[in-house]
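# Okay, structure incoming, though there's no sequence with it:
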C-alpha cells in the first residue's frame, strides 16, 4: 500500500533534465537509502512508462493516471484532476513536489516550493504569473509547505501570505560526481570539442539568468586570461536571443554552446572548468553552484536570493550585478593556483553538507508531523 504519494510527472517530461526532475530523483534516492521505498509511490500521467529503475527500487506507481495537459493549463486544471485521481484508493498523504495541489483534499497535503520567480520578477514572466495564480493561493491551505531555502521561505511569507508555522526549510542535496581518468577527460574534451581553458555557465538563459551580464564578465576576463566560455544546457526558445547577445558582445568565436548534456558529461565539464560563472538574478536554491563545488570547480556568484545561503564562504560572492568586480575577483583567482585550490577544497567541504539522504529524512519528518496533527 502506498503511504506517501508523490507527483512523479516531472520524471516523464522535459522537467526530468531540469531542477524539478533533479529534486524528485534526489528525494527518491534519499528515500531508498532510508529504506522507506515500499511506503512511497508516484502519481504519473498517461503515456510514458515509469523508469524501470524506480520499480526495481521498490517505488510503486499509483493505479490512476492523470491526463496529459498543456503546461499552460496544467496549473489551473491540476487541482481538479488530482482530486479525482485520489478519490479511488487514497494514500495517507500526498506530496506535490512543485505545483499540483488537489482541490479540497480529503487527505493531508505537503507541497514543495522551489521558487516564486513569476511573482518576484513579474515584468519578465507575466504569462507564468497568470498561470500560477491559483496554485499561489492554494499554498496557504496546504498542511505543510517545504521551502528549499530560507530565501524562498521568506518569499512565501511576504508574497503568498503563508503562515511561517506551516513552512519547513529543507535544502536540496547534491549527488557526487565520479572522478575521471586522464583518458576519460581527453575523450570527453574531444567529443564535446571543448577549448583548452574555459569558464563554464550552466542552465537555460531566460531573462533572469542575465546572458548580457555573463557576456560582460567573459569579455572582461579575456583581457587578462586566454579563457573561453562554455555554456551547457538547452536554450530552447531563448537560443536565438543567446546567440545574438553573444555575437553583439564580439564573443561568437570564443563561446561554445553545447546544448543539453548528460549528468555524467556535466560532471566532467565542472571538473575541467577554470570556474563556474553564475550570473542569475534570482534562485530559489541554486543547484549548479553546489554541483560545481561538489565536482571540484571554484564558483563565482552574484549576491542575491538564496545564493549566499547555499555557497556560504566557499565561493566568490560578488555584489549583485557588478560585472567589473566579478571580473576582478575571478581574474585574481585564475592568476593564483594556490588560492584556486583553496577554493576547490572549501567548495567540496561545503557541498558535502548537502546530501539527498538528509533532504529525504527531513521531508519524511514533515510527513510524520502532518499525519500526527491530523
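Noted; the coordinates are in hand. Being a predicted model, the structure only gives us computed values, none of them experimental. Numbering: from 1, shown residues only.
# rest of the way, CA atoms for contacts and neighbours
OK.
# Give the full set of residues in contact with residue 226.
By Cα atoms under 8 Å, 6 or more residues apart in numbering, the contact set of residue 226 is residue 197.
# Relative to residue 42, how far out is it?
Residue 226 is 49 Å from residue 42, where distance means Cα to Cα, to the nearest Å.
# try residue 77
19 Å.
# Have a look at these two and say which one is more surrounded.
Between residue 77 and residue 42, counting by other Cα atoms under 10 Å, residue 42 is the more crowded of the two (23 against 15).
# What residues does the more buried one make contact with?
Per Cα under 8 Å, 6+ apart, neighbours of residue 42: 5-8, 59-62.
# try 6 Å this time
5-8, 61-62 (Cα atoms under 6 Å, 6 or more residues apart in numbering).
# would it count as being in a helix?
No: under DSSP: H, G, I helix; E, B strand; the rest coil, residue 42 falls outside any helix and is assigned strand.
# Could I get the full set of helices for the stretch 1-150 of the chain?
19-34, 52-56, 74-86, 117-120, 126-131, 133-138, 150-159 (DSSP state H, counting those that start in this stretch).
# In addition, the following structure is provided for comparison:
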C-alpha cells in the first residue's frame, strides 16, 4: 500500500506536534519495508526553509507550491478539488497528524487527535486556537476512518465530547529517545549548559511552554511556601513564553522571588536531557495533558517527579511519581520538601521512574502505527 503522511506540522519547527510527527514518521519508515510512504504538504512558492526539517526523514515527498496552507484551509470548504489532486503522487491511505482533516480527501483517512483540551478547559487556550478546533475538529473525526490518540484518558474524552464510536479509536502512546536521556554528561558538558542558561548546580525544574494550562502560577505559589518552610533550592522555569505570560512574572514579584526563580527561555532540544538530569526534582502540576511527555523524559533522565493526579498524567507516570491535586499548594510544597529531605525516598522514585520510562519508545509507538496501517488490505478496505 502507498501511505500518505502529512508533513505540515514539521514545516515550522520540530516541537510539540511537530516533534511527534517527525519522530514517529522517521521510525515507521525505518521499520516498515512492506508499505510505500510519501509525504505531503503545502509550501507556497517553494520556500527552502522547510527542507532541513524533512530531508533526513528518508521519505519521498510531494509539496504543493501553488497555494499556501493557510489560504487553502480557509477556502477548502469552497474548493471543488480533492485533496489528493493537489499532488502528483496519489496514496491509498492519508494520515493527518495535527487534529484537522480537509474535506474531500480521495482515500482512506487516519487522523491523530492528541486531546480535547479545548472542550475541557477552553479558558486555557487562545481564542484563535479554540476557534480553529471548534470549527474543524468534529468534522475531521467524522471524516476519518480511524482516529489515533495518545492515552486512554484522551480516548474516553474523544468518545464523550465528539461522539465517536469506540471501535474507531486506536491508542498509540508517545515515545521518547530513551538513550538520549540515559546519557552520562561530563562535568565540562554540564558547566557549559549551566552557563548557557544561567542555572545553578542544584534546582527544582519545570520544563514546558509557559501557558495557563501548565499551572505555572501555582508552581510559584507552592515554591514560595516551600521556601517559607525551609527549602533552599532555586526554581528553574524552562521553556518558551506562551500566552498570558505576564501574570507569571507578576506572581514572582508578588513573593519577592526575583533572585530565586530563573527563567531560561526556550531550551534547545539538544540541551533538554542535561537540564533534566542536573535537576534535583521535576515539578509538573499541569491542569491537563493528553499524555504528559515531560514526565517520562524526566524519569528517563533519572529525576524524581511530582505531577498532577488529573487527566492522563497518572496513566503516563504509573507508580513512579508523587501525585498531587494541581490546586493544592500545601501538598505540592510538602512533596518538594519530602524529596529534598529524604534521600531514600528520592532514590526509590528515581528507580521506579527509570523503569516506567522504558515503556515508551518511538520504536514501540511506530510498531503500533504500522499495525494500524496494516488493518487495511491491498484493496483498501478493513481486513
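Cool, the structure landed. Remember, predicted model here, so these are calculated numbers, not experimental data.
# overall similarity of the pair, as a TM-score.
The TM-score (TM-score structural alignment, normalised by the length of structure 1) is 0.91; 369 aligned residues with a Cα RMSD of 2.4 Å.
# just to revisit the earlier point, quick one: which of the contacts of residue 42 of structure 1 is nearest residue 167 of structure 1?
The nearest member of these to residue 167 of structure 1, counting by Cα to Cα, is residue 6 at 18.3 Å.
# In contact with that closest one, which residues are there?
Contacts of residue 6 of structure 1 by Cα under 6 Å, 6+ apart are 42-43, 95.
# what's the answer for residue 30 of structure 1, then?
Shown in contact with residue 30 of structure 1 (Cα under 6 Å, 6+ apart): 356-357, 360.
# To which residue of structure 2 is it aligned?
When structure 2 is aligned by TM-score structural alignment, residue 30 of structure 1 is paired with residue 27.
# Tell me how far that match lies from residue 354 of structure 2.
Counting by Cα to Cα, the gap from residue 27 of structure 2 to residue 354 of structure 2 is 22 Å.
# Could you do residue 320 of structure 2 as well?
8 Å.
# Alignment lookup: residue 221 of structure 2 to structure 1.
By TM-score structural alignment, residue 221 of structure 2 lines up with residue 216.
# Could you export the contacts of residue 42 of structure 1 as JSON lines, including distance to residue 300 of structure 1?
Putting these into JSON lines (distance: Cα to Cα, whole Å) gives the following:
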{"residue": "5", "distance to residue 300 of structure 1": "38"}
{"residue": "6", "distance to residue 300 of structure 1": "34"}
{"residue": "7", "distance to residue 300 of structure 1": "34"}
{"residue": "8", "distance to residue 300 of structure 1": "33"}
{"residue": "61", "distance to residue 300 of structure 1": "41"}
{"residue": "62", "distance to residue 300 of structure 1": "43"}
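# What subset of the residues you listed is buried?
5-8, 61-62 (16 or more other Cα atoms under 10 Å).
# Narrow those residues to those in strands?
5-7, 61 (DSSP state E).
# and which of those residues is nearest to residue 326 of structure 1?
For those, the nearest to residue 326 of structure 1 is residue 7 (39.5 Å; Cα to Cα).
# From residue 163 of structure 1, how far out is that closest one?
24 Å.
# same check, this time on residue 350 of structure 1
31 Å.
# Over to residue 183 of structure 1?
Residue 183 of structure 1 is 54 Å from residue 163 of structure 1, by Cα to Cα.
# Then residue 6 of structure 1?
23 Å.
# One more: residue 10 of structure 1?
On the measure of Cα to Cα, residue 10 of structure 1 and residue 163 of structure 1 end up 27 Å apart.
# now do residue 255 of structure 1
In terms of Cα to Cα, residue 255 of structure 1 sits 46 Å off from residue 163 of structure 1.
# Of those two, give the one with the bigger neighbour count.
Neighbours per residue (other Cα under 10 Å) separate residue 255 of structure 1 from residue 163, with residue 255 holding more: 23 against 15.
# Find the residue at the geometric middle of structure 1.
residue 19 (3.0 Å; Cα atoms, centre = their mean).
# That one and residue 371 of structure 1, how far apart?
28 Å.
# Which position in structure 2 pairs with residue 259 of structure 1?
Using TM-score structural alignment, residue 259 of structure 1 sits opposite residue 265 in structure 2.
# I figured its match hits residue 240, correct?
Yes: using Cα atoms under 6 Å, residue 265 of structure 2 is in contact with residue 240, at 5.1 Å.
# Thank you, goodbye.
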